[in-house]
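Trainee: Have a look at this prediction, sequence included:
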Amino acid sequence: MQDFRQPVDLARATRLLNHGPVTLITSAHGGRSNVMAASWAMPLDFVPPKVVVVIDAKTLTRQLVEASGVFGLQLPTRGFARHTLAVGSNAGVEIDKLAALQLETFAAQKIDVPMLEGCIAWFECKVIPDDSQRHDLILAEVVACYADSRVYSNNRWHFGDDHDMRTCHYVAGGTFFETGDTFEVEAAPVDSGKS
């Protein structure tokens, strides 16, 4: 099986998240691992690249991330939407979601967390400690990043005709929409005259 995962320049890693797709977070610590869906994930900074994710303090994922100090952040596709919904609809304390959903994983490069096959972008993240944290926000530095070269290269998404290879956005109640076609424009002229 051919591996389409190619490294992404860390200074450009946040471009993968700019369009706001749903994400999957993987975590592991002390022999336990988990995966959860997260619609609230966004880029925060460029160099070094940082991301913000929302992980409820009462979840197994949060416990594992706080214990290990790391997590994986992945972008699933439309073709992976059924699994994304299942991951987001079941609690990890009740079942081993990776095993129950027969999700294939591979080893991360720089952190000890399983990464998910079936996605098209992957971030390996180290938590930035924040003793004043009173919210469910987790800030992290991206220490490794790679993307599927069939849909991302030269720091740009290039989704083709295979709609199952597009990122998706979660609305609610099992409803998603897929990332649409791209288009380019030139900036409107700016009137430099004083008014």
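Mentor: That came in fine, so what should we check first? Numbers count the residues shown, from 1 in each chain.
Trainee: going forward, measure contacts between C-alpha atoms and count neighbours the same way
Mentor: Will do.
Trainee: Residue 39: what's it in contact with?
Mentor: By Cα atoms under 8 Å, 6 or more residues apart in numbering, the residues touching residue 39 are 20-23, 169-170.
Trainee: what packs against the single longest strand found in the chain?
Mentor: Ranked by residue count and defined by DSSP state E, the top strand of the chain is strand 137-148. Counting contacts by 3 or more Cα pairs under 8 Å, 6 or more residues apart in numbering; DSSP states H and E, strand 137-148 packs against strand 5-7, strand 50-54, strand 119-127.
Trainee: Looking at the ones you listed, which is nearest to residue 153?
Mentor: strand 5-7 (8.4 Å; Cα to Cα).
Trainee: tell me the angle of the following helix or strand past that closest one relative to strand 119-127?
Mentor: Sequence-wise, the next helix or strand downstream of strand 5-7 (DSSP states H and E) is strand 23-29. Per axes from the mean of the first three to the mean of the last three Cα atoms, to 10 degrees, the angle that strand 23-29 makes with strand 119-127 is 50 degrees.
Trainee: So which elements touch strand 23-29?
Mentor: Against strand 23-29 (3+ Cα pairs under 8 Å, 6+ apart) you get strand 32-38, helix 60-68, strand 70-76, strand 114-116.
Trainee: second one coming, line it up with the first:
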Amino acid sequence: MRSMTQPISIPLKDSYKLFNHGPVSIITSAHGEKRNIMAAAWTMPLDFSPAKVAVVIDKNTYTRELVNASGEFGLQFPMRKIAQLTLDVGDVSGRELDKFSRFNINTFPAAKIAAPFIEDCIGWLECKVIKQGAEDIDLIVGEVVAAYADAEQFLNGRWHFSDDPQKRSIHYMAAGEFYTTGEAFKTDSSYSK
């Protein structure tokens, strides 16, 4: 039986909270009947209002071609349970094959963009490209037009990661080595006393 994470909508002003802890990202793109998916290490929140993100997508990739053509992309943050898939979609080009079919990727539709979202992520962002006049570089700026988080782990406006390590976000190092988001701890500000 397939288990799917349950996305809940979150305020756009809080979209940065989905990935300000630095997890690896997956970018989905679509234009017409074409679609693609890739892993991305360089993504970051850029602004609060309107919410913006910066992503690095090599200008020679199939994903970049689809993002340029459509003016939009999906950004999602995978759980450990799909770490192998995250690595796999980054190792092969979508020009040669449909990665969604090849890797049997479970998807669901986004609300405001054509690119699909993938299951088993902690968060998802729907983004529209903001033209910067520097399209010859690998950096893309996108406005977040919709944001969602895993209902089980994003409570009261912040992460409460599961005790199940397979549901936690992942951080990529190199050569197939990942780290999982660890245990939470809290300190009190010495200035609030």
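Mentor: Sure, I can see it. Here the structure is a predicted model, which is why all the values come from computation and not from measurement.
Trainee: Would you pull the TM-score for this pair?
Mentor: After superposition, the two chains reach a TM-score (TM-score structural alignment, normalised by the length of the second structure) of 0.94; 190 aligned residues with a Cα RMSD of 1.4 Å.
Trainee: Buried ones among the contacts of residue 39 of the first structure?
Mentor: Among the contacts of residue 39 of the first structure, those buried by neighbour count (16 or more other Cα atoms under 10 Å) are 20-23, 169-170.
Trainee: Could you pull up the residues touching the residue positioned nearest the centre of the second structure?
Mentor: Compute the mean C-alpha point of the second structure, and by Cα atoms, centre = their mean the closest residue is residue 76, 2.0 Å away. Residues near residue 76 of the second structure by Cα under 8 Å, 6+ apart: 25-27, 117-118, 121-125.
Trainee: switch the cut-off to 7 Å
Mentor: Counting by Cα atoms under 7 Å, 6 or more residues apart in numbering, residue 76 of the second structure makes contact with 25-27, 121, 123-125.
Trainee: again with residue 77 of the second structure
Mentor: Contacts of residue 77 of the second structure (Cα under 7 Å, 6+ apart): 23-26, 121-124, 169.
Trainee: hmm, 6 Å instead?
Mentor: By Cα atoms under 6 Å, 6 or more residues apart in numbering, the residues touching residue 77 of the second structure are 25, 121-123.
Trainee: Out of these, which is nearest to residue 17 of the second structure?
Mentor: Taking Cα to Cα as the measure, residue 17 of the second structure lies nearest residue 123 of these, at 9.6 Å.
Trainee: and the closest one, what pairs with it in the first structure?
Mentor: Here residue 123 of the second structure is matched to residue 121 in the first structure, going by TM-score structural alignment.
Trainee: hang on, the earlier thing: list just the nearest of the buried ones among the contacts of residue 39 of the first structure to residue 111 of the first structure.
Mentor: For these, the nearest to residue 111 of the first structure is residue 23 (18.1 Å; Cα to Cα).
Trainee: Who are the contact partners of the closest one?
Mentor: Contacts of residue 23 of the first structure (Cα under 6 Å, 6+ apart): 37-39, 74-75.
Trainee: The closest residue to residue 70 of the second structure other than its chain neighbours and residue 124 of the second structure, how far apart?
Mentor: Closest residue to residue 70 of the second structure apart from its sequence neighbours, by Cα to Cα, 6 or more residues apart in numbering: residue 31 at 5.4 Å. Distance of residue 31 of the second structure to residue 124 of the second structure, computed by Cα to Cα, to the nearest Å: 19 Å.
Trainee: These two: who's more crowded?
Mentor: residue 124 (29 against 19; other Cα atoms under 10 Å).
Trainee: For residue 177 of the second structure, see how far away that one is.
Mentor: 23 Å.
Trainee: and which of the buried ones among the contacts of residue 39 of the first structure is nearest to residue 14 of the first structure?
Mentor: Distance to residue 14 of the first structure, by Cα to Cα, is smallest for residue 20 among those, at 10.7 Å.
Trainee: corresponding residue for that closest one in the second structure?
Mentor: In the second structure, the residue matched to residue 20 of the first structure (TM-score structural alignment) is residue 22.
Trainee: Please name the residues that touch the nearest residue to its match once chain neighbours are set aside.
Mentor: In this structure, residue 22 of the second structure finds its nearest non-sequential neighbour in residue 171, 7.0 Å apart by Cα to Cα, 6+ apart. The neighbours of residue 171 of the second structure, taking Cα under 6 Å, 6+ apart as the test, are 23-24, 178-179.
Trainee: try it again with 8 Å
Mentor: 22-24, 178-181.
Trainee: can you tell me which two in the residues you listed are farthest apart?
Mentor: 22 and 178 (12.3 Å).
Trainee: circling back: which parts of the longest strand of the first structure are buried?
Mentor: Buried-residue list, strand 137-148 of the first structure, by 16+ other Cα under 10 Å: 138-148.
Trainee: swap in stretch 65-74 of the first structure?
Mentor: Going by 16+ other Cα under 10 Å, stretch 65-74 of the first structure has these buried residues: 65-66, 68-74.
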